[in-house]
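Colleague: no sequence for this one, just the structure:
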């Protein structure tokens, strides 16, 4: 059950002329790992920014910190399928047992006021975002896969689908693809998504940061005991990682 797409579905961020920009993979409630990574990278809250690939919550021990993180002016995120499950459940249309099986018990055990606050912040998350870099490149971020629904589609068409320009049916297909699809990585598809320089995605767990065409997969599985959380400086490509066991 997919719900109405947030407005705007795609957010754009201008060049950060004063500091660095980082992307972080699926956090799944392991916000302590993220704190350690930011310290390791020498993150400066006054100048730098962090962009999350979604799935901020569920499975990990600190999911209830999600509101505090999303209130930080330097922390930005797209919606993942785990945020989508909260949206659907909070609207009375979701599969609560399914969400609980996937690590969502913490949400359903929380007081109603807390549930409401969490719903409000995750419901506002865009589906995709794009970031302008100082060297003129444009980087995209989406949880699972850019919704290029036809063979000739690129990043501009994906944005148009999510904006509803092709109608509700295509918009819903695009939303499902953006949140859940693994088609590109399952097919080892090295084709380039046109209209964007690099796209960072989570959702599909990889042992190491992996690039297919111009799409970078960097959910290195911090929700699993043998995984890690990955943070990437998108200007330099430097990778910072902390194993789940460090949490």
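Modeller: All right, it came through fine. Note that the structure is a prediction, hence the values are computed from the model and not measured.

Colleague: okay, CA-based contacts and neighbour counts for the rest of this
Modeller: Noted.

Colleague: ranges for the strands of this structure?
Modeller: Using DSSP state E, the strands of the chain run over 10-13, 21-24, 49-52, 75-77, 128-132, 138-142, 198-205, 210-212, 215-219, 228-233, 239-243.

Colleague: helices or strands next to the fourth one in the packing?
Modeller: Applying 3 or more Cα pairs under 8 Å, 6 or more residues apart in numbering; DSSP states H and E, one finds that strand 75-77 contacts strand 49-52, helix 66-70.

Colleague: which non-adjacent residue is nearest residue 202?
Modeller: Computed as Cα to Cα, 6 or more residues apart in numbering, the closest residue to residue 202 that is not its neighbour in sequence is residue 219, at 4.7 Å.

Colleague: in stretch 62-74, what's buried?
Modeller: Taking 16 or more other Cα atoms under 10 Å as the basis for neighbour counts, the residues of stretch 62-74 that come out buried are 62-64, 66-67, 70, 74.

Colleague: same check, this time on stretch 123-143
Modeller: Neighbour-count burial for stretch 123-143, counted by 16+ other Cα under 10 Å, picks out 123-131, 133, 138-143.

Colleague: one more: stretch 145-159?
Modeller: Neighbour counts over stretch 145-159 (16+ other Cα under 10 Å) mark 145-148, 154-155, 157-159 as buried.

Colleague: which outside residues touch that stretch?
Modeller: With contacts defined as Cα atoms under 8 Å, 6 or more residues apart in numbering, stretch 145-159 is touched by 9-10, 161, 173-175, 177-182, 184, 193-196, 201.

Colleague: helices of the chain, start to end?
Modeller: Along the chain, counting by DSSP state H, helices occupy 31-41, 66-70, 81-90, 96-99, 105-109, 112-123, 155-162, 168-180, 183-186.

Colleague: structure B:
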């Protein structure tokens, strides 16, 4: 049995299937861990969702910002933009089943020594705290007041996490951290707009995983979200968004030995 962590697919269905052929994935034997952003910007988000949903217990998924955006659009909280490619999901005959499946996915998955999350964690969060906060936000997304939480997230440029947050802003801030963080200050203030390479981060901020004081350094965080960072592996970090949707590569890492597998992605654009 092998477990493969897979970077941001973003609707690139044929590339995903080629990557699974490349690693010799067998659903009855192996597991796939997806770092989120299953959908959007690529050409075939509908088939990506149907395929991964159909994998059942062979697939573990955490939500990314594009997956949350799909939920927000379906709820009438956010509006489609010209670059979005999720329309086929919203008009599909199995739309409701797919959206309910997306809504039931986790924001953080922990299986020591690994933590699977889309974007990252705030430096002041311990692993136990991050896991508890993720469960809290998941409950909000699945509960009767989920639209209120999504409305607090769109727009969210000035939203920052604070322990004293209450109401819809609290789960919205948790979701923002887990699905959007790239850079932050030493005390956990997020830089909300930057998506470029780490060496150009605005003054006063640094990559979230570079904060020396962060409280979860003993775990290996598996994440995506930061295409400009690219494939970046170190002792306690596997950042595997290698820019598939931007015509670069789709990456899988076999967790047992950290072997990297990639397929070029120009053919799916």
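Modeller: Arrived safely. The model shown is predicted, which means the values in this text are computed figures rather than measured ones.

Colleague: TM between them?
Modeller: TM-score for the superposed chains, counting by TM-score structural alignment, normalised by the length of the first structure: 0.78, backed by 216 aligned residues with a Cα RMSD of 2.4 Å.

Colleague: and the two most separated of the buried residues of stretch 145-159 of the first structure?
Modeller: Taking Cα to Cα as the measure, those reach their widest spread between 145 and 157, a distance of 13.3 Å.

Colleague: related to what we said a few turns ago, tell me which of the helices and strands packed on strand 75-77 of the first structure lies nearest to residue 108 of the first structure.
Modeller: helix 66-70 (14.9 Å).

Colleague: so how far is the closest one off the chain centroid?
Modeller: Centroid displacement of helix 66-70 of the first structure relative to its chain, using Cα atoms, centre = their mean, to the nearest Å, is 14 Å.

Colleague: check stretch 262-269 of the second structure too.
Modeller: In terms of Cα atoms, centre = their mean, the centre of stretch 262-269 of the second structure is set 20 Å apart from its chain centre.

Colleague: do stretch 39-46 of the second structure as well
Modeller: In terms of Cα atoms, centre = their mean, the centre of stretch 39-46 of the second structure is found 15 Å from the chain centre.

Colleague: do stretch 44-55 of the first structure as well
Modeller: A distance of 12 Å separates the centroid of the chain from that of stretch 44-55 of the first structure, by Cα atoms, centre = their mean.

Colleague: read off where it ends up in the second structure.
Modeller: Under TM-score structural alignment, stretch 44-55 of the first structure corresponds to residues 26-37 of the second structure.

Colleague: residues contacting that stretch, please?
Modeller: 1-10, 55, 58-67, 116-118, 222-225.

Colleague: in it, what counts as buried?
Modeller: Buried residues in stretch 26-37 of the second structure, defined by neighbour count with 16+ other Cα under 10 Å: 31-37.

Colleague: ok, now stretch 115-123 of the first structure?
Modeller: Within stretch 115-123 of the first structure, the residues that qualify as buried are 115, 118-119, 121-123, counting by 16+ other Cα under 10 Å.

Colleague: do stretch 16-29 of the second structure as well
Modeller: The neighbour-count criterion (16+ other Cα under 10 Å) identifies 16, 18-20, 23, 25 as the buried residues of stretch 16-29 of the second structure.

Colleague: same thing with stretch 72-92 of the second structure?
Modeller: When neighbours are counted by 16+ other Cα under 10 Å, the buried residues of stretch 72-92 of the second structure are found to be 72-74, 77-78, 84-86, 89-90.

Colleague: again, but for stretch 215-224 of the first structure
Modeller: Within stretch 215-224 of the first structure, the residues that qualify as buried are 215-223, counting by 16+ other Cα under 10 Å.

Colleague: likewise for stretch 175-192 of the first structure?
Modeller: In stretch 175-192 of the first structure, counting by 16+ other Cα under 10 Å, buried: 175-181, 184-185.

Colleague: for those, could you give me CSV that also reports distance to residue 246 of the first structure?
Modeller: As requested, those are exported to CSV (distance: Cα to Cα, whole Å):
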residue, distance to residue 246 of the first structure
175, 34
176, 33
177, 33
178, 30
179, 28
180, 28
181, 30
184, 31
185, 28
